[in-house]
Structure formats: C-alpha cells, structure tokens
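Q: For reference, the sequence and a predicted model appear below.
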Amino acid sequence: MFSDAEAAALYDVINPWDPARFPEAGFCTELVMAAGAVLDLGCGTGSMLHHARALGHTGRLVGLDPDQGMLDRARRRTDIEWVHGVAADAAWAGEFDLATMTSNAFQCLITDDELRASLTAIRTSLRDGGRFVFGTRHPQARAWENWNPSKAFDIEGAAGRPLRMWHEVESIVGDVVTFTETTAERDDTVLRVDRASLRFLDVPALASFLTEAGFTVEDQYGDWHRGPVTEAGREIITIARPS
C-alpha cells in the first residue's frame, strides 16, 4: 500500500539535506567539499552527495547503501557512483580522503562482528591521512523514550499525500533498541510498518572499537556545532583517522 519508492521519497521530505537549516548537513558538507574523494556509507537517497555535486564538487563521490529503494532514488544523478551493499562490503583500498556515515547510520551496525568488519573495511578504504566522520545518539539521552505512538506526527508525502507517522519501541536488549516505524493515513489506517534496530554506544565503547580497527580519534564533539561532549549531551560526533 506504500511502496519502497514512496518511502524513499518521503524520507527526503522528512530529512532534507539543507546546511542552512540543519547543523549536521553544514558540518558534513564542509568536510565533503574539502575532500577529493568521498565514500558515503549508508548514503540513503544520496542527498548529501547530490548536494555536494550541485555545489561544484569535481572529485570522486561514491554512495553505498543496502536499501535498493533508497539507491533507486539516489541514482537520479548519474555523475556519482552508487553501490548496493553494507559497510562491511566496502572493497576499496586506499581510495578515499573521507568516509562518512550520516544521520546516525553508524547505529545500524548492531553486532560486535558487524562493527569490527565494517570499521576494518572503512579503514582500508581510506588513504593515508584520510578521515572517517560519523555521528551517533548518546545513550545517556535515552532518545528511545520518545519513540511511542503518543508522539505521532502528521506530514505531507512527496506528492502532497497527507500521512501520519509514529514509532514504537519493541525491545531493549543491552545497548540495542528495536522499534517499528508506522506510516499511515491521517485516519490511522496503516499503510506500512518498518522494523529496525539501533545500537547505542557510549564514548569508551566507541573508542574501543575504533582503536581495535586501527583508528585514532582526532576530534569528538557533543553536537554538530563542535561543542564538547558533556554529561547532558545528546550526540557523539567522531572524526577518526587511520593510526
């Protein structure tokens, strides 16, 4: 009742890549525009790389994502390389100046093995002096406590279709939260239910995985304005480089 293509188009409505409005977009766009070759892991609909090319980026841009519907939408631009797969599938060696995981995509790496394989592949893909930037939700903020039907919100789809969306937590096991995202008509007639799991790692846990994979943390921030990580912070933004 609500296709993958419609879901991908709706994602762009909810999450526009606009550096003037969203600090994450501004932060990452600055890094992308300064890098000659960029690998965007979990690129989704490709909006960050689309924006970079529109701004005049002339180097190599590669987007990788496991969601075919998202990639189909990303492929509206043919001057960017699009690859179907997960981070652990990254098979490049020393080809990129910058690797990115935006919109908390890093949290989709659930198991220890998946994290290790992904970080190893990302490190291998970077040139000497390259950097890996990603953001995660800080577990201390307990963002999942707001993921419930009482927080439903109304939105218009890409074609102006009136919709309602909400999230609902199914389980919390250790540092992994599993939840559903429901897309419905305004009368709450359900059109689509998507299920996902996210892992919430704190600063020491992130550092441990990065070190094991051969990374050194270059900078770490508590928000996209480059503020410090604090006890009340909601984000952990990390810039790492191969050791």
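A: Sure, I can see it.

Q: CA atoms for contacts and neighbours, from now on please.
A: Noted.

Q: Helices along this protein, start to end?
A: For the chain, helices defined by DSSP state H occupy the ranges 4-14, 23-33, 47-54, 68-74, 112-125, 203-212.

Q: Report all helices and strands that the fourth one contacts.
A: Contacts of helix 68-74 with other secondary structure elements, assessed using 3 or more CA pairs under 8 Å, 6 or more residues apart in numbering; DSSP states H and E, are made with helix 4-14, strand 81-84.

Q: Any chance you could list what contacts the longest one?
A: Under the contact criterion CA atoms under 8 Å, 6 or more residues apart in numbering, helix 4-14 has outside partners T45, S47, G69, M70, D72, R73, G157, A158.

Q: Just send the residues you listed back as TSV, with distance to L210 and neighbour count too.
A: Putting the contacts of helix 4-14 into TSV (distance: CA to CA, whole Å; neighbours: other CA atoms under 10 Å) gives the following:
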residue	distance to L210	neighbour count
T45	27	24
S47	27	19
G69	30	18
M70	28	24
D72	32	17
R73	32	19
G157	38	18
A158	38	16
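
Q: From these, pick the one nearest A240.
A: Using CA to CA, S47 is the member of the contacts of helix 4-14 that lies nearest A240, at 23.0 Å.

Q: My guess is the closest one contacts R76. True?
A: No. S47 lies out of contact with R76 (CA atoms under 8 Å); the separation is 10.4 Å.

Q: Could you pull up the contacting residues of C43?
A: C43 is in contact with G63, L64, D65, M101, T102, counting by CA under 8 Å, 6+ apart.

Q: again, only this time at 6 Å
A: Neighbouring residues of C43 by CA atoms under 6 Å, 6 or more residues apart in numbering: G63, L64, D65.

Q: Second structure for comparison follows:
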Amino acid sequence: MAFDFAAAYDGLNPDDHDYRCYAGLADEFRATRVLDLGCGTGTLTRLLAATGRTAVGIDPDPDMLRVARQAPGGERVDWRLGFSDRADPGAADFAVMSGHVAQVFREDRAWSDALRDLHRALVPGGALAFESRNPAAGAWRRWTRETTLRTLDTPEGPVEFWHETAWVSLPLVGYDTLTRNLATGEETSTRDVLAFRDASSLVASLKAAGFSVSRVYGDWQRTPLTADSPEIILVAHPSP
C-alpha cells in the first residue's frame, strides 16, 4: 500500500508556531469570517473556526481535504476543493496562507492571480497574512537526508521520510520528498518546486494586486525582519 502522505502530514509537521501566530492575528483583527487558502489538513482552519467564526478552507488536494473533513471540528468548516478562484467575493475579513503555501506559486502570473482573488474575497478593512521562507537564509541547504530524516509508525509499518534538494536556480528550488517503508522496502520519490521570493518582490506583488503592507516579521515571535531571518511574514490590507 502506498504511503498516505495526507494522513501523515500533521505528524510530520507537529510545530504550531505559525498557527498560533495567525490565530493571534485573527483575534487582534476581531475577524469573524476567515478564509484559509491552501488549508491542507485544516488544522489552522479548524482552530480559527473553533471560536464560532465562519470559516472556509480551500485546497486543490482531495486527500488533504479528506483528512480535514474527518478531523474533530471539521464539520464547522466549509471545505472547498480547488484554487483561489473558489473564494466568494467580499466574504472574508481575514485571509491566510500558512505552511509556506505562497511558495507553491512558481510562476509570477499564478501568484498575481491568487493575490487578486484574495483581494476580491476580502471586505474593505480586511487583512491578509502569509509567510514565505527568506531566501537569504538558504533553507534548502539543510534539506538533506541527515537533517530531515524522520520515522513514522503507520498502519503499513515504520516509514522513513526525508527531503533532499535537487537543484537551485533562484528564485526557484527543486527538491525531492522520499519515503522508505522499513517493513516492506517500498520506496517513493516525489519532486516539487518552490519559489523563494525576497521581501521586496513579495511587497511589490502585494501592491500590484491592490494591497498595502502594514507589517513585516522575520519569525513567529513577530521580531523585525533581518537579513538572516528564517521567514518573511507579511500582513497586508486591501488599499482604499
């Protein structure tokens, strides 16, 4: 049986610093209607919905949404299969992209279209928050078997899981996700490509889509962005 990445996703990504940061921003902005684009297994979406907010989670992966729907609290969320164009106009006062979703938009046109869809989805005075890895920190240099290897217990037996950087041509980085079932010997390998845009490019793209940027952080403790910060975390609002 093939490795069920969607079912294992939360176990592979146990840290919740990003979720707590975004939930704090939603509280700060007194958001009542939230949109989570690229919601994955929906951990953040369910957290935002748990306090009675109206929540929409959008993701193009049906397996991720399968896990999201089945998780406790999943019934509180409107889950939608698809992309940013599935967002209703003027239906959210807080939109978020977590889990480095912003980096999956490799082409500038696709990234621009997503930002315009999010701008359309937000009410005047609403807020958009997301993060992207800071290219100056060079996270891909640490994507090796030695530094990323984890072993998960699954119904099919213990499975090794790790990442390896395949190539670098900034702003794009290709990397492989590999698994090995220690019981059966079955192996898998999947190649993905991420965009590592710098802060000035991200701010420019937001302005072009009709946003004004109000905050830029360098980590989940909301410290100012520096040259070696691991993250670029942005908060923006639809311009009047």
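A: Looks like it arrived, so ask away. This structure is a prediction, so every number in the text was calculated from the model and none was measured.

Q: Got a TM-score for the pair?
A: After superposition, the two chains reach a TM-score (TM-score structural alignment, normalised by the length of structure 2) of 0.91; 234 aligned residues with a CA RMSD of 1.9 Å.

Q: just to revisit the earlier point, so which of the contacts of C43 of structure 1 wins on neighbours?
A: G63 (27 neighbours; other CA atoms under 10 Å).

Q: What's that residue aligned with over in structure 2?
A: If you follow G63 of structure 1 across to structure 2 using TM-score structural alignment, you land on G57.

Q: Its match and A236 of structure 2, how far apart?
A: Distance, G57 of structure 2 to A236 of structure 2, using CA to CA, to the nearest Å: 20 Å.

Q: what does A139 of structure 2 give?
A: Distance, A139 of structure 2 to A236 of structure 2, using CA to CA: 25 Å.

Q: next one: D198 of structure 2
A: Distance from D198 of structure 2 to A236 of structure 2, by CA to CA: 16 Å.

Q: Next, the buried residues of stretch 217-237 of structure 2.
A: Buried residues in stretch 217-237 of structure 2, counted by 16 or more other CA atoms under 10 Å: 217-220, 225, 229-237.

Q: got the contact list for the residue of structure 1 sitting at the aligned position of R106 of structure 2?
A: With TM-score structural alignment as the criterion, R106 of structure 2 lines up with I110 in structure 1. Contacts here follow CA under 6 Å, 6+ apart; on that basis I110 of structure 1 touches R199.

Q: need the strands for structure 2, in chain order.
A: 33-37, 54-59, 77-81, 92-97, 122-133, 150-154, 157-169, 172-181, 187-195, 211-217, 231-238 (DSSP state E).

Q: which residue numbers in structure 1 go with the first one?
A: Strand 33-37 of structure 2 corresponds to residues 37-41 of structure 1 when matched by TM-score structural alignment.

Q: Off-centre distance for that stretch?
A: Averaging C-alpha positions (CA atoms, centre = their mean, to the nearest Å) puts stretch 37-41 of structure 1 12 Å from its chain's average.

Q: can you list contacts of it?
A: Counting by CA under 6 Å, 6+ apart, G59, R60, L61, V62, G63, L64, F96, D97, L98, A99, T100, M101 sit against stretch 37-41 of structure 1.

Q: could these go into CSV alongside distance to W147 of structure 1?
A: Shown next, in CSV, are the contacts of stretch 37-41 of structure 1 (distance: CA to CA, whole Å):
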residue, distance to W147 of structure 1
G59, 39
R60, 38
L61, 34
V62, 32
G63, 29
L64, 27
F96, 36
D97, 36
L98, 32
A99, 29
T100, 26
M101, 22
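
Q: Of those, which count as buried by neighbour count?
A: Those of the contacts of stretch 37-41 of structure 1 that meet the buried threshold are G59, R60, L61, V62, G63, L64, F96, D97, L98, A99, T100, M101, by 16+ other CA under 10 Å.

Q: Contact partners for the counterpart of D93 of structure 2 in structure 1?
A: Alignment note: D93 of structure 2 maps to D97 in structure 1; criterion TM-score structural alignment. Applying CA under 6 Å, 6+ apart to D97 of structure 1 gives the contacts A35, A37, L126, R127, G130.

Q: can you check V169 of structure 1 too?
A: So V169 of structure 1 contacts F179 (CA under 6 Å, 6+ apart).

Q: Look up how far N148 of structure 1 lies from it.
A: Remark: distance between V169 of structure 1 and N148 of structure 1 (CA to CA) = 7 Å.

Q: for L41 of structure 1, same thing?
A: 28 Å.

Q: what do you get for D97 of structure 1?
A: Counting by CA to CA, the gap from D97 of structure 1 to N148 of structure 1 is 40 Å.

Q: that older thread, any idea which of the contacts of D97 of structure 1 has the most stuff around it?
A: L126 leads the contacts of D97 of structure 1 on contacts (other CA under 10 Å) with 24 neighbours.

Q: what does that residue align to in structure 2?
A: In structure 2, L126 of structure 1 lands on L122 (TM-score structural alignment).

Q: Would you confirm that that match contacts V96?
A: No. The pair L122 of structure 2 / V96 is not scored as a contact, 10.9 Å apart, by CA atoms under 6 Å.

Q: need the contact list for the closest residue to A129 of structure 2 other than its chain neighbours.
A: In space, A129 of structure 2 comes closest to V235 once its chain neighbours are excluded; the distance is 4.5 Å by CA to CA, 6 or more residues apart in numbering. Listed by CA under 6 Å, 6+ apart, the contact set of V235 of structure 2 reads L128, A129, V213, S214, R215.

Q: now, which of those sits nearest G24 of structure 2?
A: Closest to G24 of structure 2, out of all of these and judged by CA to CA, is A129, at 11.3 Å.

Q: H237 of structure 2 - nearest residue in space that isn't next to it in sequence?
A: Using CA to CA, 6+ apart and skipping the chain neighbours, the partner closest in space to H237 of structure 2 is A127 (4.7 Å).

Q: er, A23 of structure 2 actually
A: Nearest to A23 of structure 2 is L48, by CA to CA, 6+ apart, at 6.3 Å.

Q: That neighbour -> structure 1?
A: That one, L48 of structure 2, aligns with A52 by TM-score structural alignment.
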